[in-house]
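Visitor: Pasting a predicted model and its sequence here:
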Amino acid sequence: MSDKWDESVWDQEDEDEQEDLAPSHEQLFFLIDASPGMLQPCGLAGSEEFEGKSWLEAAIQVAASIMRQKVIASSGDKVAVMLYGTREKSAAYGGMESTWVLQELEEPGADGIQALEAFRLSKFESQIGSASPAAAGRALLSAFWLAKIIIGKAAKTSKQATRRILLFTRNQEPLKVYQKGLDFSSEWKQLKGHINSLRDAHVALELYPMVAPGEAFEVQPFWRAVLLELRGQSDADYEELDEGTQVARIQDLVTLVRSKAHRRRAVGSFRWQLGGGLEVAVKLFQMLQPQRPAAMLKVHGENNAEVKAVLTGWIDRYTGEIMDATGATQAQAAPAAEGEQAAEGQQAAEGQQAAEREQAADGTQGKAAAAAAAAAPVQPPELRRYYPKPERNKVCRYPKVYVTPEEVRQIKGAGEGGMTLLGFKPLSCLKQHHQVRNCSFLYPDERSLPGSATAFIALHTAMGPDTMAVCRLAANRAREPRLVALLPQDEAVNEDGWQVQPPGFNVVYLPFSDDIRAPETDAGFAGPARHAASEEQVAAAEALVLGMKLGEDFHPALIQNPVLQRHYTVLEAKAAGDEPPPVEEAVEQDQTLPYWGENEEEVEALAAAFHEACGLGSDASPAKATKRKAEAPPVDEDALAALDIEGRAAKGTLGKCTNDQLKSWLRAKGLKLTGNKAELVARVQLHLGVAA
């Protein structure tokens, strides 16, 4: 099986959890080397986030960024941040030599994030310090020992969690694997024992060499041996080790670590029936999910304890009383309970008399029993619902059809779950408007059924890029069946050899005939007559389209949701005890608003020409819709003068200014604040009349 089809890239659950596909919590352990080599400037040219920082500060900033993302996307996950190779030791977890715990294993919170963001190299050197380079081996032993202790304690309370160690270092060989010849050193034997304990706990290790682009980092002999030992492989099996998933480079550290910090979890596992009794085990992954703010919780006004509903039930719409399973209110059920014991004797006597009369009846026993059953009061075993549900202020056209919850489950039942291949069609038959929801991704599940990957790869290769497979999909019996189209997707790698697009099938959900609407055939929608555009109008539209083309750097996946970002910005500020930033600042940073820069006047002219050619509305040119500007905050002249933007512009050193400094100067001059750093610098130079 090819490395590009390595299932470990997608299957992030423990091997023992084959049946449980519910997303489990994750525990991240940041092990950051604090030796003297990590105190050097990182030297990542062109990286604004790491500008002027050391390697140690860059690694801690990445940890803080991941914790901030976990608060938003994975509230149940836990994170621990530990330094090793330190001169001093922290008191946490018994005080291990040469280790310092910055963040204990817990759910990320405002205090922990603020503590990491406030980390400064000067404070570290004065209060904690780095150990001697000669003690690097002992420091690494203490780090793995500490990780083993923390993971052992965590495993007792959360057995289903997945655990990973993210190790940041510049030291290529902190200790010797071999002492003399092929004899293992004593330090390696101790480290090997810790690694074996981590392997038994199903802990994964990912190595992040803190080296600049172009700088070499030798993974072997030491780190290669560590990775192999943690995976339980021998040196002869090294070719099967996918270093790309365990050793990461530093070109884009934050983006790279964020992509690995959010695990891909399967949302379904089932068999794909190919016909003739042939089936393949596959897993379904959700690649795109709308991100929404978490639901608001209710808390007690005095102690802020979460208030939860402890009583649920059916309410009588007329009296507001709580009803039981039979539909009776508590007031109705109380007398019945009191008289239940007294009525037992009477019911027994009546039952005996009825039995005697039935036996004495000649040829009328069946009719008498049926009449008695019809006359007896019906006690519904549970509340019922009915279809169709009438709309408000409208009379239902059909009589009410009452159903019980069990009947509802039978109605929704769609037969067997899984996916069945119906056949193949040209990809040209699939139109863009056929996609009724977000696509999913299909990948083979080799663990569940050996040989599935081979059949999957063969079918994927044979289909080619111009063919799609049409299938019936029902992930389980509770899901209604859907028609889906499977589109082959080939592997894609970047210039550094990193996989940016995995191979597999994109699952496109197709509409049924019941879902298709054709409003263009309705005369009330399209109008009684169709109007043809003149050549002049088409030419004006073409000019507008060409003039408003977005650049190659524009992509929706790179634009943040302004409402969501504002929501979490306010929450973070309140959690930290700070004042939330003004709304005007959020509007300025809203990347969904149109911004054409120097081409704004040209775009307006093209829009006006198109408006005139089509004769939209009145003959008068439309008034330009201007956004109401908020009142500018007072300008601190002293702080503005201290920035010396004019002097830096004359020297050509504006690139050393931060975005906040440039925006402060632009805000004082009443200029726009949108765009990246290069655009901000260009706007300052244009205003000052300085050549770029």
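Guide: Received it, and whenever you're ready, just let me know what you need.

Visitor: switch to C-alpha atoms for all contacts and neighbour counts from now on
Guide: Fine.

Visitor: Report how many residues lie close to Ala375.
Guide: Number of residues near Ala375 (other Cα atoms under 10 Å) recorded here: 9.

Visitor: which residue ranges form the helices in the stretch 201-350 of the chain?
Guide: For the stretch 201-350 of the chain, the helices defined by DSSP state H, counting those that start in this stretch cover 222-231, 253-261, 330-338, 340-360.

Visitor: Same check on the stretch 351-500 of the chain?
Guide: Using DSSP H, counting those that start in this stretch, helices in the stretch 351-500 of the chain cover 365-375, 405-412, 452-463.

Visitor: hmm, back to that, pipe the helices of the stretch 201-350 of the chain into a markdown table and attach mean neighbour count per row.
Guide: Shown next, in a markdown table, are the helices of the stretch 201-350 of the chain (neighbours: other Cα atoms under 10 Å):
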| stretch | mean neighbour count |
| --- | --- |
| helix 222-231 | 18 |
| helix 253-261 | 16 |
| helix 330-338 | 12 |
| helix 340-360 | 12 |
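
Visitor: Use this one as the comparison:
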Amino acid sequence: MDFDDYGWTALAIDGDEESDEAAKGASYTQQTGVMFVVDCGPPMFVKHEDESSHFEKCLKCIRQICQKKVITNEKDMLAVVFYGVNKSSVPDGKAIYVYQDLAQLNIQRITDLESLLEDPNSFVSEYGYSDNYDISEVLWACSNTFAKSNKSFGEKKILLFTCDDNPHKGNEALKKKAIAKATDLKSMNIDLELLALNVRDEKATFNMDLFYKDLLFLGDENSLASYPDPSEKFEDLLSTVYRKEHKRRALGRIPFKIGNNIEFSVGVYCLCRKAVIPPSVKIHSATNSEVRSQSRVFNAATGEDVMPQDIKSYQQYANKRICFDTEEATDYKKFNISGLKLKGFIKKAEVKLHLHVKPSHFIYPDESVVKGSSTLFSALLSRCAARDMVAVCHYVPRTNSNLELVYLLPQLEEKDEANNQVTPPGFHVVFCPFKEDMRDLSAVDHSASANTDQVEKCKALIEKLSFPYQTSMFENPSLQKFYSNLEAMALSKDEPEEVTDYTAPNTRKIEKKAGAELEAFSKSVFSESTKRPAPASSTAAAKKAKVDNTSIDIKQLALTDGLGKLTVADLKGFLKSENIKSKSTKKADIIQDIKSHYGV
């Protein structure tokens, strides 16, 4: 099992996990530079069964990436380059046109891409086509664009879209020039990625061996073996671009110790975190300039400001305040240096994975710190998976983090039919509870039970309504609606894109698929001898317990300022019973009318 480059880093996070102490202190300030390079040859404009061309699919993909980055990584810099056109904006470069230079995204750049999508034919008439291009010059133009930028990039990528698997057919000199330039890009830490589209020819498919194998992999057969198949559908192309463009960032790199003598290095990643609507930025209503809030700590007795060095904290123990300063509080949490320490192994069947205290992390070998980490990690992963064993570890994410007890759940690599990685190889770090975290449910009434007939009918219902679940099937409708409206306002659209709530049950489909089983189960549970629970009332007033006004001393409540404890409905009932007229429906006004009635 080779861990050198599995291309699985799309599962890493784009920043720190807010709720996790392990993420505190991590800072990623460097920008990412991405250049989208699109082949504009005649095959890219051929209409297919879905009435769209490869060129349109590429532009849709780029536009969608740009829209996503406006929300998630607006400081990243992107560029769009067309080659194989009858125009040139690059000195000494033929048929190469930089449509959008390397810069941060703005509304105008996205609008320009949408304009091209609305009328692709106008692109052909304006830019034309030329087969007099050189891939090495295309790559040189991209590297030169990166070199001219005064930004310090954490990552530099060139994403090349094409359906031509042999652009320099019969010309070995141009092929060698392109390979030499690709080697230069690698030495400059610029990643070159190919987004291959299916060749629309019944007798041929996209053949990596003809040209791009030598250009991209430079003799690395392992990388070629894990390369995805050419895309045909837009969804496949978009998912491939997301995977290749996504940043590879770890929460941290920590040592993994087995006993006293064995130590290797792993990177810690976050596979799952809650996606939330970003907080709004407050601005001045008159000038639209950003405003900032300031807080201060002061002495409640004197009102004087208190400096940070004068502040202490306390914990109460047996009615006594135990005071300590910030440094002491930090020292109390320190157990050891950060890292994983193996305690032992247990059978996977004995692990209760439903008992976890927060979302899991994911670990992957890190060769940059300790050479040979991949070999040790691979051996441990293979044997744990083969024997259905789970490692139990002592885990300190960072020096000032709390100690955690974790399970290491093994996961082997899986790929789909298109050779795309579905799951990466590694260990899920499951945070298990300590003894103090558990709650006793012995007081819960477990006397109710189902008979055999009810169990069988429920089993039939479950079988009918079972479906293959995947997390990717369900988008958060609240988030999607928010971003759809935000995008519509930013791009001055007449209407936001409609958002479908896939989490809502399709009752019509459920009734069609399992109507008979639902009815049978319902009759079995709610038989004639069993009273079916009445449906809850939808009105708020019906949910509240009714109060008998005759048992309440309204006058006493008025004298003691206790009328606020009653509901508006109770107060109105009293007004009606005493024939007291009130001109308002507000609670405060009704209370004042009652007080006036009693002369309070």
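Guide: Nice, I can see it. Just so it is clear, the model here is predicted, and its values are computed rather than measured.

Visitor: returning to what we had before: reformat the helices of the stretch 201-350 of the first structure as TSV; add distance to Trp145 of the first structure.
Guide: Listed next are the helices of the stretch 201-350 of the first structure as TSV, based on distance: least, Cα to Cα, whole Å:
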stretch	distance to Trp145 of the first structure
helix 222-231	14
helix 253-261	23
helix 330-338	61
helix 340-360	67
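
Visitor: Which one, of those, ends up nearest to Glu535 of the first structure?
Guide: Set against Glu535 of the first structure and scored by Cα to Cα, the helices of the stretch 201-350 of the first structure come closest in helix 253-261, at 48.1 Å.

Visitor: which residues make contact with the closest one from outside it?
Guide: Val62, Ser65, Ile66, Ala248 (Cα atoms under 8 Å, 6 or more residues apart in numbering).

Visitor: isn't the last one right up against Tyr208?
Guide: Read it as Ala248 of the first structure. Yes. Using Cα atoms under 8 Å, Ala248 of the first structure makes contact with Tyr208 at a distance of 5.0 Å.

Visitor: Measure how buried the aligned partner of Pro290 of the first structure in the second structure is and give me the count.
Guide: Under the alignment (TM-score structural alignment), Pro290 of the first structure pairs with Lys274 in the second structure. Other residues within reach of Lys274 of the second structure, judged by other Cα under 10 Å, total 8.

Visitor: give the contact list for Lys274 of the second structure.
Guide: Counted by Cα under 8 Å, 6+ apart, Lys274 of the second structure has zero contacts.

Visitor: Quickly note the distance from it to Asn476 of the second structure.
Guide: The gap separating Lys274 of the second structure from Asn476 of the second structure is 10 Å, by Cα to Cα, to the nearest Å.

Visitor: Next up, the contacts around the residue most central in space within the first structure.
Guide: Closest to where the C-alpha atoms of the first structure average out (Cα atoms, centre = their mean) is Ala73, at 5.8 Å. The contact partners of Ala73 of the first structure, by Cα under 8 Å, 6+ apart, come to none.

Visitor: What residue in the second structure is paired with Arg265 of the first structure?
Guide: Per TM-score structural alignment, Arg265 of the first structure is aligned with Arg249.

Visitor: is it true that Phe36 of the second structure touches Ile158?
Guide: Yes. Counting by Cα under 8 Å, Phe36 of the second structure touches Ile158, with 6.2 Å between them.

Visitor: re earlier: and the residue nearest to the centre of the first structure, how far is that from Asp11 of the first structure?
Guide: Distance from Ala73 of the first structure to Asp11 of the first structure, by Cα to Cα: 20 Å.

Visitor: and what of Ile559 of the first structure?
Guide: Counting by Cα to Cα - Ile559 of the first structure and Asp11 of the first structure are separated by 29 Å.

Visitor: Please identify which of these two sits among more neighbours.
Guide: Comparing Ile559 of the first structure with Asp11 by neighbour count (other Cα under 10 Å), the higher total belongs to Asp11, at 19 against 11.

Visitor: Could you check how many residues crowd around the closest residue to that one other than its chain neighbours?
Guide: The spatially closest residue to Asp11 of the first structure, leaving aside those adjacent along the chain, is Arg265, at 6.9 Å (Cα to Cα, 6 or more residues apart in numbering). Using other Cα under 10 Å, Arg265 of the first structure has 19 neighbouring residues.

Visitor: so where do the strands sit in the stretch 251-400 of the second structure?
Guide: Assigned by DSSP state E, counting those that start in this stretch, the stretch 251-400 of the second structure shows strands spanning 252-258, 262-270, 313-317, 320-324, 339-347, 361-365, 389-396.

Visitor: coming back round to it: contacts only, for the residue nearest to Asp11 of the first structure.
Guide: Trp10, Asp11, Gln12, Glu13, Leu21, Pro23, Phe285.

Visitor: again, only using 10 Å
Guide: Shown in contact with Arg265 of the first structure (Cα atoms under 10 Å, 6 or more residues apart in numbering): 10-13, 21-24, 283-287.

Visitor: what's the overlap in contacts for Ala248 and Tyr208 of the first structure?
Guide: With Cα under 10 Å, 6+ apart as the test, Ala248 of the first structure and Tyr208 both reach Phe168, Val257.

Visitor: how about Asn340 of the first structure, what's its partner in the second structure?
Guide: For residue 340 of the first structure the amino acid is Glu, not Asn. Checking with TM-score structural alignment, Glu340 of the first structure has no match.

Visitor: what do you get for Pro503 of the first structure?
Guide: By TM-score structural alignment, Pro503 of the first structure lines up with Pro425.

Visitor: Hmm, that match is touching Glu414, no?
Guide: Yes. Contact criterion Cα atoms under 10 Å: Pro425 of the second structure and Glu414 qualify, at 8.0 Å.
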